[in-house]
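In: predicted model and sequence below, questions to follow.
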Amino acid sequence: MPVLSNTHAPSPLAFLGPAFAFLAVMLGTTLPTPLYPIYQAEYGFSQLVITVIFAVYAIGVIGALVVTGRWSDQLGRRPMLLAGMLIAAASDLVFLVGDSLGMLLAGRMISGVSAGIFTGTATVAVIELAPEAWKPRATLAATAVNMGGLGLGPLVAGILVTWLPAPLALSYALHLALLAVGMLLVWRAPETVARKASLDLRVQRLRIPPQVRRVFVPAALVGFAGFAVLGFFNSMAPAFMQEVLGEPNLALIGLVVCLVFIASTVGQSLQGRVAPQWRLPLGCMTLLIGASLIGAGIFAASMATFCGGALLAGTGQGIGFRAGMGAIAAASPADQRGAVTSAFFVVAYVALSIPVVGIGLATSRLGLVATGTGFAGLAALLCGVALVLVLRIPRGDT
């Protein structure tokens, strides 16, 4: 017999607790972005080390996704959400007391684990607790909270570091306060899963059924390109905007990074107005144009072109990501949908880590301008390949 938690009909506002917690945790994962120049000056490390710091975060996310991806189905949503917030709080404490590069790496790894736990669990919790009238838009709401939190992190930290004292301590102290509120709200939220008496917490295997591969490959390519662009803005944007585009204001840098994530959310909301068969191609084309403009902006040292490309790339990433997820889910057998979706997220988070490490390596040899232009060109090329593959898929499959 399963052990039942307090599973009962949720109140109309019950989903706000997990939604706020989701926003708070994801905000914390991007909070260090405008702080990297301060850490770099304090510890004296190179641009390559910044990309390694970000890659360590992505490794934490991927590890948590693979290991704990099915745990909330058995243990319940609320225990996993509380665990994720406790781990996020632990990362804040490491940042607060840390005084070395090793501590910074440890803090980012722990932060990645918290994000990996939350990415799947909080998305499902928000959808399950949404009022019936909101069910059609529940997935979009969960994604908007996710991207909104990712976007607010650089903006909040950028404002604190520009206009308030002790920005390193203040940023993490503020995040700890947000987590405390989130824990209280999640504690009071109803549980939606009956905990199983017999638990199977083995690591899940990632597999792509043969009938899904025709859709999965182009969706994964555009997903890879889109998340690589997000990773670029989340890790290297301060360096490019300061040293290539001549923008010293960290608050403005944080705002630009924030707008990329907001554009992603807008793109996901707009794709519902496009015929299903054109959603993935539109995401590919928009991301391709945006990446090209980012490269052109870096090459010409044009802030306007760079920011225009950032907004278009974010929009294209949002359209392509949601369309790809929808196409993959529709093509997957019901009993393998979770594993296929997890595989897609693993591709996405690999894209957040491997390309930025490549950027760091290339920067030390080629310089920022050549590296940034080349990265944008490769992202555009991936989108072009994905677009060709998407257009070859029978219309009914997308």
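Out: That came through, no problem.
In: rest of the way, CA atoms for contacts and neighbours
Out: OK.
In: neighbours of Y57, just the number please.
Out: By the criterion of other C-alpha atoms under 10 Å, Y57 has 27 neighbours.
In: err, G182, not the other one
Out: 25.
In: can you name every helix or strand that whichever strand or helix holds it contacts?
Out: In this structure, G182 is located in helix 167-188 according to DSSP states H and E. Counting contacts by 3 or more C-alpha pairs under 8 Å, 6 or more residues apart in numbering; DSSP states H and E, the secondary-structure elements packed against helix 167-188 are helix 16-30, helix 77-97, helix 138-163.
In: which of the ones you listed is buried the deepest?
Out: Neighbour counts (mean count of other C-alpha atoms under 10 Å) averaged over each of the helices and strands packed on helix 167-188 peak at helix 16-30, with a mean of 27.
In: now the angle between helix 138-163 and it, please.
Out: Between the axis of helix 16-30 and that of helix 138-163 there is an angle of 50 degrees, by axes from the mean of the first three to the mean of the last three C-alpha atoms, to 10 degrees.
In: got another one to weigh against that:
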Amino acid sequence: MPASAFAFFVVILGSNAPTPLLPGYRAELGMSPLNVAFAFSAYFVGLVAVLALLARTRLTRFARMLLPFAVGLGASADLMFLAIDDDPTLLYVGRVVTGAAVALATGPAAALMLVGGGERGRAMIASVSILGGCLGLILSVCVVAWAPMPGRTIYYVHLGLCLAASAALMVALVRRRSALRLALRVPQTDVDSGPRRRWSTTVTAYAGGASGWIAGALAVGTLPVALVEAARVESLSVAALSGIVCLVAAAVTQLTLNSRGVVVPLWIGLSILTAGAIVVAAGIAYGNLWVVLAGCLLSGLGQAPSFATGLRVLSRGLGAVAQGRTASAYSCVCYSVAGVFALGAGATASFWGIRNGTIAIVGFYGLSCGVLAMLAAADMRIGQRVSAVQARLASAANPLNPNTVQLVFRRGSMRCAS
């Protein structure tokens, strides 16, 4: 479990490596806000395509081969970024390859972590995703701020981490090859399907996870450019604080909830995301950096439970292969919606201006989260009522129920008396 978690962490780390450099790429390569949004969202193209493939097939049973290959694919993206000169084409291609690497690692890593850690590893894929995105952004910002040749150093650092992760993963896979071969067999139908859910529960779980990931996408890919333009922030590292604050809050929240075994209801996470969006929109409107960062903090606090709780709901009771397929399908939906929102933010900023466009897209996002929070709360109440009715029916049908035993005893006594 630690080796597969570390490998997935390193792949996720690379997804945010070029993010603080995007405003710099915009100036050096003459990119428009829409081009910057496309460079950020190109990551979702490779991500969604490969996740859809893994979700529709049972390729996750080859997790022992797919996860090391994904690490190598992430390293190849670093080589593409290092080769960028005056043409942004390699930036777009590298982002697509990075997305494919993350997608290829998601299902296999989820399966291997479940095999290695049991139920403790079921939701760990969400924790590692949030933590990897958080630390990747922090590492990249630190390199951009203080390291020489920041446009190259961050990729050299990630290449070294890929080599270390590959070595640790291969050692672990070789040592546990017999147990993994047995655990990654295609499960029986009843294990593969898991418990039945209401369609409303499934929809709100997917919507909650997507809303959580949109918060990170907006904070990392959209708000830094808006802060440079609307809040007159001159430093790229300061502009990247929006993403850092959001992802750090999400990572700390997720690790705290996991360590204490607490599962936050979905409607609470969505309500916090609504509040965060309102504060961010107000901060952009007034051009105040600190108000925007406060909104990003709230968004991070809501992102973690929204994303993790949705995955728990959808993967409850599944085996290793089905866990990998479900994690791939879940991530596919969440990343797809996040990519659409990021592109929508870039398009809106190009037509309405960066300040007004960002306010519009963040306001629409906050409204959507508010509506989803009410739907999730209603679905939870329906679920509680259904569970209560089922418990009463099961209790009435139980022959060991005290009321049933007393009724049978009375009938027997009346028969004996007659």
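Out: Noted; the coordinates are in hand. Owing to the predicted nature of the structure, the values given are computational and were not obtained by experimental measurement.
In: that older thread, now the helix holding G182 of the first structure: buried residues?
Out: If you call a residue buried by 16 or more other C-alpha atoms under 10 Å, then helix 167-188 of the first structure has these buried ones: 167-168, 170-173, 175-176, 178-179, 181-183, 185-187.
In: check the mean deviation of the following helix or strand past that helix from the second structure.
Out: Of the helices and strands lying after helix 167-188 of the first structure in sequence (DSSP H and E), the nearest is helix 213-235. Taking mean C-alpha distance after the TM-score superposition for the first structure, the mean distance separating helix 213-235 of the first structure from the aligned residues in the second structure is 1.9 Å.
In: quick one: helix 213-235 of the first structure aligns where in the second structure?
Out: Per the alignment by TM-score structural alignment, helix 213-235 of the first structure matches residues 199-221 in the second structure.
In: once you drop chain neighbours, what's closest to A301 of the first structure?
Out: When the adjacent residues along the chain are set aside, A301 of the first structure lies closest to L245, with 5.2 Å between them (C-alpha to C-alpha, 6 or more residues apart in numbering).
In: what do you get for L47 of the second structure?
Out: When the adjacent residues along the chain are set aside, L47 of the second structure lies closest to G99, with 4.1 Å between them (C-alpha to C-alpha, 6+ apart).
In: and E28 of the second structure, what's its match in the first structure?
Out: Under TM-score structural alignment, E28 of the second structure pairs with E42 in the first structure.
In: so how many other residues sit close to its match?
Out: With neighbours defined by other C-alpha under 10 Å, the count for E42 of the first structure comes to 12.
In: whichever strand or helix holds it against the second structure, how far on average?
Out: Secondary-structure element containing E42 of the first structure, defined by DSSP H and E: helix 36-43. Between helix 36-43 of the first structure and the corresponding residues of the second structure, superposition yields a mean separation of 1.2 Å, by mean C-alpha distance after the TM-score superposition for the first structure.
In: how far away from the center of its chain is that helix?
Out: Between the mean C-alpha point of helix 36-43 of the first structure and the mean C-alpha point of its chain there is a distance of 24 Å (C-alpha atoms, centre = their mean, to the nearest Å).
In: in it, what's buried?
Out: Within helix 36-43 of the first structure, the residues scored as buried using 16+ other C-alpha under 10 Å are 36-37, 39.
In: same list (those residues) but as TSV, adding distance to L65 of the first structure.
Out: Listed next are those as TSV, based on distance: C-alpha to C-alpha, whole Å:
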residue	distance to L65 of the first structure
Y36	26
P37	30
Y39	28
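In: neighbours of the equivalent of G297 of the first structure over in the second structure, just the number please.
Out: For G297 of the first structure, the aligned position in the second structure is occupied by G283, per TM-score structural alignment. A count of nearby residues for G283 of the second structure, using other C-alpha under 10 Å, gives 22.
In: which ones are touching the residue lying closest to P209 of the first structure once chain neighbours are set aside?
Out: With sequence-adjacent residues excluded and distances taken as C-alpha to C-alpha, 6+ apart, P209 of the first structure is closest to S332, at 7.5 Å. For S332 of the first structure, the contact set (C-alpha atoms under 8 Å, 6 or more residues apart in numbering) comprises 209, 211-212, 340.
In: hmm, 10 Å instead?
Out: Contacts for S332 of the first structure were tallied using C-alpha atoms under 10 Å, 6 or more residues apart in numbering; they are 208-213, 215-216, 338-341.
In: of those, just the buried ones, ChimeraX syntax please.
Out: Buried residues among the contacts of S332 of the first structure (16+ other C-alpha under 10 Å), as a ChimeraX selection:
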select :208,212,215,216,338,339,340,341
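In: closest to T51 of the first structure among the contacts of S332 of the first structure?
Out: The shortest gap between T51 of the first structure and any of the contacts of S332 of the first structure belongs to T341, at 26.4 Å (C-alpha to C-alpha).
In: what is the strand or helix carrying that closest one packed up against?
Out: For T341 of the first structure, the enclosing helix or strand under DSSP H and E is helix 337-366. Counting contacts by 3 or more C-alpha pairs under 10 Å, 6 or more residues apart in numbering; DSSP states H and E, helix 337-366 of the first structure packs against helix 47-68, helix 101-129, helix 213-235, helix 303-331, helix 368-391.
In: what range in the first structure does stretch 294-302 of the second structure sit on?
Out: Going by TM-score structural alignment, stretch 294-302 of the second structure sits over residues 308-316 in the first structure.
In: thinking again about what came up before, now the helices and strands packed on helix 337-366 of the first structure as TSV including distance to P32 of the first structure?
Out: Written out in TSV, the entries for those read as follows (distance: least, C-alpha to C-alpha, whole Å):
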stretch	distance to P32 of the first structure
helix 47-68	10
helix 101-129	9
helix 213-235	9
helix 303-331	20
helix 368-391	21
